[in-house]
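Q: sequence and predicted structure, then a few things I'm wondering about:
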Amino acid sequence: MKNIRTLLIFFFINLCTISAVWAGGNHLLPLPQKYVPLHTYFSLDKVSLSTPVLQQEWEDLVSEMGGTIAAKASCSIEVKLLTSLPEVPLNQDEAYKLEVTKRHITVEAVTERGVYMAMQTLRQLSEKKNKKTLIQGCEILDWPAFRIRGFMQDVGRSYLSFEELKREIATLSRFKINTFHWHLTENQAWRLESKIFPMLNDSSNMTRMAGKYYTLKEARELADFCKKHQVLLIPEIDMPGHSAAFIRTFRHDMQSPEGMRILKLLMDEICETFDVPYIHIGTDEVKFTNPDFVPEMVAHIRAKGKKVISWNPGWHYKPGEIDMMQLWSYRGKAQEGTPAIDSRFHYLNHFDTFGDIIGLYNSRIYNADMGSDDLAGVIMGIWNDRLVDKEWNMILENNFYPNMLAIAERSWRGGGSEYFDKQGTILPTDEKSEIFLNFEDFERRMLWYKEHQFKGYPFAYVKQTNVKWNITDAFPNDGDLSKVFPPEKELSDSYTYEGNRYEVRPAIGAGIYLRHVWGKIIPTFYKDPQENHTAYAYTYVYSPKAQDVGLWAEFQNYGRSENDLPPLQGKWDYKGSRIWLNDQEILPPVWTATHRVKNSEIALGNENCVARPPIPVHLNKGWNKVLLKLPVGRFKMDEVRLVKWMFTTVFITPDGEKAVEGLIYSPEKTK
């Protein structure tokens, strides 16, 4: 009965928040659980400050927002630490109450973490007007639905600079992301310095980005940096699999007696270095040859005062043998008595720019509305198994910041629809539906931050909720990808072909999956996509003037963990995709990668549309016709491991920064 009451409170507060935020039109992200606008402003000039915690942080925040602190002032900021917040159903340590009136700001929380979360909300409520900082008046009661809300960077494979990691942690903490999972070791390299075994970091023992690693001093600094931003740091030392770098160095398998002796000494050094509660030990994708390895390593690390996290599927633990598990595959299952982190279908290295963010934003974490003792939350993973040699592109092509803002809101707010189920990656065409309106509002707020906070950052997303298509039923092509069907000759609302009727249905979005990279697990435009078929998509784009613009177009988003071959010159992909603008065919760019033998150490080139300059095209004044031909053969091919039957098409400014203003995308030409 208590759980039912909690759920009812949760859903009621969510409903109140949605209507309140729409009415206010602010850009809070994530949305608070409960928000009531007061239609007044607090003018931040001279303020008195009273706080039992985070004194320096408050002083820095007031200064950053343009105010000064005075002993006596007509406006005040007061922080109160309470023993509890009775209205909050869960995760009280990060919960807060915030009241902003004309002359007073009051923050109430149970811990300094809750105070920190309130400070991030205050940042988002502030705006500059006439050189003054104004903070929107409101009453907020807020808490996270899930206690783990994080991201993982696999630096074992692809090193990221120390400054970049700090930038990501600091930036995302402003959106209440509270966990950084640092995957430090892999087959390619052991990226954490060892004083006792310095040969681990020798270039000769690294097969990618040789010589790049983090010093123990940097590791300690990053742990302190995370604490300052109320972020949990989870270092991962992958064992006993993903350990070729270890074997190259010591000539011993981790599961051997000598390997275990070395690894225990390394873990002593690591546990002493990191002032953090958890150490992640991997245990996935490996054949266990020593049944004592995992229990012995867990016991050793626990004896050092650390809790242990492990991947699932991985080693089979009995209840109590592990402190937390992280689910990485659709086969991963939460286990009663052991808190679970959901990372299934949360691998950004597989995601495209526009389609997957819709599914991510709408999904429920482990099909639950909120966390529990057994469900801790979610971590987004980036696994650049393939070389992506430019740090900028590692962030850009994984659509890192837009996706993280989507999961920041979902993991804080909770709720969502069934996990990538029913709607999947497709927006509903009912623009008044709750799912559409929620995503449209999120997109509006996210793009506000792109303009105001992410300038100079790799952030490729542009508005897509106004991009509308007609898509045909798929015609059987019998394996002939060049076969011509009626839409190439004339566009219509429906077609008759070889005695069968083919309908046309609407779709919305700049990126549409006809079949997802994970097959039928993820719903897409076609409920039951079949091999050897050809689809067509078309739209009319109204331009208020004749203008030269840019075009993002792609028909196979290249995952950052596959060693797929680049397209052949003059071809968009291996499926025979084509695109016409005003009946003039648009040819693909010149591909920078030309190799014909698969190799994960040959970096991605300009295969993905966001990683290259936009294709220059001309829009006529008035209506412009866009037609896409979308054939597919077999869903498995030699050149590309994970076939994505999809398309991305959207007009952007020539510099690639924004969507072209004033365009109207319509499946039908209107006057």
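A: Looks like it came in fine. Nothing here was measured: the structure is a model prediction, and the numbers come from that model.
Q: from here on, contacts and neighbour counts on C-alpha atoms
A: Fine.
Q: quick one: residue 194 and residue 213 touch, right?
A: No - Residue 194 lies out of contact with residue 213 (CA atoms under 8 Å); the separation is 10.1 Å.
Q: these two: which has the busier surroundings?
A: residue 213 (24 against 17; other CA atoms under 10 Å).
Q: show me which helix runs longest in the protein.
A: For the chain, the helix with the greatest residue count under DSSP state H is helix 2-24.
Q: what comes up buried for it?
A: If you call a residue buried by 16 or more other CA atoms under 10 Å, then helix 2-24 has these buried ones: 10, 13, 14, 17, 18, 20, 21.
Q: which non-adjacent residue is nearest the second one?
A: When you say that, I think you mean residue 13. residue 34 (5.6 Å; CA to CA, 6 or more residues apart in numbering).
Q: any idea how far that neighbour lies from residue 20?
A: 8 Å (CA to CA, to the nearest Å).
Q: before we move on, what about residue 128?
A: From residue 128 to residue 20 the distance is 22 Å (CA to CA).
Q: same deal with residue 318?
A: Taking CA to CA, one finds residue 318 at 46 Å from residue 20.
Q: okay, one more to line up with it:
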Amino acid sequence: MIRAFLLVFLLFSSTAFSQEKLNLIPYPQKVELQKGEFIIPENFKLDENLPVKETAYFKKSTAGMFTFSSGKKDEGVHLVNALFTPQPVIGQQKKEKYSIEVSSRGIAINSNTNQGYFLALQTFIQLLEQYKDSGKIPAMKIEDEPKFAWRGMHLDVSRHFFTVEEMKQYIDYLAMYKLNTFHWHLTDDQGWRIEIKKYPKLTLIGSKRKESMIGAYVDNTFDGKPYGPYFYTQDQIKEVVKYAQERHITIVPEIEMPGHALAALSAYPNLACTKGPFEPATKWGVFDDVFCPKDETFTFLENVLDEVIALFPSQYIHIGGDECPKTRWKECAHCQELIKKNNLKDEHGLQSYFIQRIEKYVNSKGRKIIGWDEILEGGLAPNAAVMSWTGIKGGVEAAKSGHFAVMTPGSYCYFDHYQGDPATEPNAFGGFTPLDKVYSYNPIPEELNPEQAKYILGVQANLWTEYILDFKQVQYMIFPRLLALSEVGWGTADPKNYKEFEGRVINEFKNLDKLGVNYAKSIYNVSGKVISSENGVAYELSTSQNQNGIRYTLDGKDPSANFQNYKNPVKISKSMTVKSAYFENGKLKSAISAQSFTISKTTGKKIMLEELPSENYSFGGAFTLVDGIIGNQKQLGKTWLGFQGKDVSATIDFGQKTQFSEIYFNTLDNKGSWIHFAKSAQIFVSDNGTDFKLIKEVGKEEILSVKGKIKVNAGLQNSKYIKVKIENAGIIPAGNPGADSKAWLFVDEIGVN
């Protein structure tokens, strides 16, 4: 057992400390505050027997706070002594188990492993940070271990590249908050970032692109600037892997296949189904040209994997497997012959064949594969683990069939989403994932019984970098959401007491400031929630700070002057713009948030959807379609509902017979992200909610002509119910990104005048 004793002989204090929570993130499983206190000395005398690497990290992390010296036990009183007797431990969580006991006599840290000792030091460092100014730590006993074995963060370096030193900083952030897995997304359509010595063209050609897409996807604009060449040499990879190992973090590399392969095909076009030529993608999204499942492709990938496996000692190798269009395979004679030869059902079966062949090779090297949940298509490879991102369905399916899964659903775990009001945030890919939503996530799906739940390895958040140009923006997108993720993964998140967690986050900002981290301050901003109220809607404002500091205006003007102090939800009785902000001692302390309302006869009314939206784009549920907010065409934040492969059928109850003549709603077109305008729309009316009469149809040509901004003149109507059916585009046709996949349909407000 590693047993580290921190001994200082002190006067015993009878001070009793309250049982309020400490400023620790993630919060330990068990904290028992006791009587007494430990006086923090200026000099730490470290025993020579302490684990060297972990203690060196401790000294570096507390540099400037204390001085250090070394000695032997018989030289008198020592602040740190160690009896190093490691014991074998089964299970990742048990390897990370530790305890800390603080008393007036000193501090004892106990663990069976270096890894547990290292994690204990992270807690100890946070305690020192919290109490260094007072000079004393309250007596306590901490018993701690994580709930989940996989607590991960991902970073995409293909769309935008980050230096070795920046990667080390990223790893340090994970270590500080007890995450133990770094998923390194090294290859994609827009760039190949790892040196493969057998195939030098991968970095010679695939590590650069002629320009990059900028702004919102719908703008379709580019910067005109060459990007790259950027890649990591194998020596640099080894350096980063070693750095992570010293912090007890496993790096899982990702080499994308069979899709997201344009950068590789640009270097070696013979691996495609067509002749090319190809170039690394300058746009974001999904592309039809993918690896062709022929022998030379598998030889290439096996050789690449040989070099990757030699660099990364991780148990799992991530092989991607997501968003692979089948267009080229459908048109490829070799692929069609392969389907017949192997009695495969279709191209989805061919993808399963591809993944299983790669898995067999990786298994032969003593490793396992993990892939995004699309690897379930056509049947899951025998020993594969699933990373469930499109929702929880993939993880549920894997666990029920006895396969391990890591839960990373976009609706909770995609940190490229907005975390505050999209109007006040830097441009992001879309979605809306604020701190409280991350904190509310439970990685164990309710559908699983206790035995099946054992197959959930843990949780991971992902940071895709289409709109993240530098490392300062990386910091902004992961903080403070990484703090919520750490507590979810540790298993001590308590969504019912979110405000308490929020207080610890705000306290932690002092440490992030000291480290120069560019964290998002959205937590200070005033957030608005539309709620149903009598005969309409109201706008409920809140902030992490004193509610009395909220000011707002209803005329669209700056709330610094001619404002109202917020007390109760603001009734929205007409079309208006509400601007709000948080003030402290009369000074503006937050961004100014603005929300425009367009009121119609459906606003705030009861609404029912026959099909639920995708989990990733469901913020606010069906009420989003009658909350009086028109969606921003450039920001897929919290004002749109997204449906993949599903039609929208919304029934709205006016409450009484109501006259109207105009119906309006918007749909989106963003083909690079598989989003297509609606195919058609139908309007129905009813007086009893059961028998509906069709009053208007809108065809595809009309929808295209108005670019998805649909206004329907239905003549004078008088009914109690209205039903709007909006038809999804269906299967994406050939020649479009994501061909042969289900299209997305995005819809905002359904208004009636």
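A: Thanks, I have the structure now. The structure displayed is predicted, hence computed values, not measured ones.
Q: tm score of chain vs chain?
A: Overlay of the two chains. TM-score (TM-score structural alignment, normalised by the length of structure 1): 0.64; 491 aligned residues with a CA RMSD of 4.2 Å.
Q: any residues touching the longest helix of structure 1, and which ones?
A: Residues from elsewhere that reach helix 2-24 of structure 1 (CA atoms under 8 Å, 6 or more residues apart in numbering): 31, 32, 33, 34, 35, 36, 37, 89, 413, 441.
Q: the third one matches what in structure 2?
A: The one in question is residue 33 of structure 1. In structure 2, residue 33 of structure 1 lines up with residue 29, judged by TM-score structural alignment.
Q: quick one: contacts for the alignment partner in structure 2 of residue 210 of structure 1?
A: The alignment partner of residue 210 of structure 1 in structure 2, by TM-score structural alignment, is residue 228. By CA under 8 Å, 6+ apart, the contact set of residue 228 of structure 2 is 207, 208, 209.
Q: quick one: contacts of stretch 24-37 of structure 2?
A: Residues outside stretch 24-37 of structure 2 that contact it (CA under 8 Å, 6+ apart): 12-19, 102-104, 123, 126-127, 136-146, 177-178, 483, 486-487, 490-493, 504.
Q: which part of structure 1 matches the one helix or strand residue 169 of structure 2 maps to?
A: Element membership for residue 169 of structure 2 (DSSP states H and E) is helix 164-176. Residues 162-174 of structure 1 are matched to helix 164-176 of structure 2 when aligned by TM-score structural alignment.
Q: got a list of contacts for that stretch?
A: Contacts to stretch 162-174 of structure 1, defined as CA under 8 Å, 6+ apart, come from residues 120, 180, 214, 218, 222, 225, 226, 229, 230, 231, 404, 405.
Q: aligned partner of residue 343 of structure 1 in structure 2?
A: Counting by TM-score structural alignment, the partner of residue 343 of structure 1 is residue 408.
Q: ok, its match - how many residues close by?
A: Count around residue 408 of structure 2 with other CA under 10 Å applied: 26.
Q: quick check: it vs residue 380 of structure 2, distance?
A: The separation that residue 408 of structure 2 has from residue 380 of structure 2, given CA to CA, amounts to 18 Å.
Q: how about residue 553 of structure 1, what does it touch?
A: Residue 553 of structure 1 neighbours (CA under 8 Å, 6+ apart): 609, 647, 648, 649, 650.
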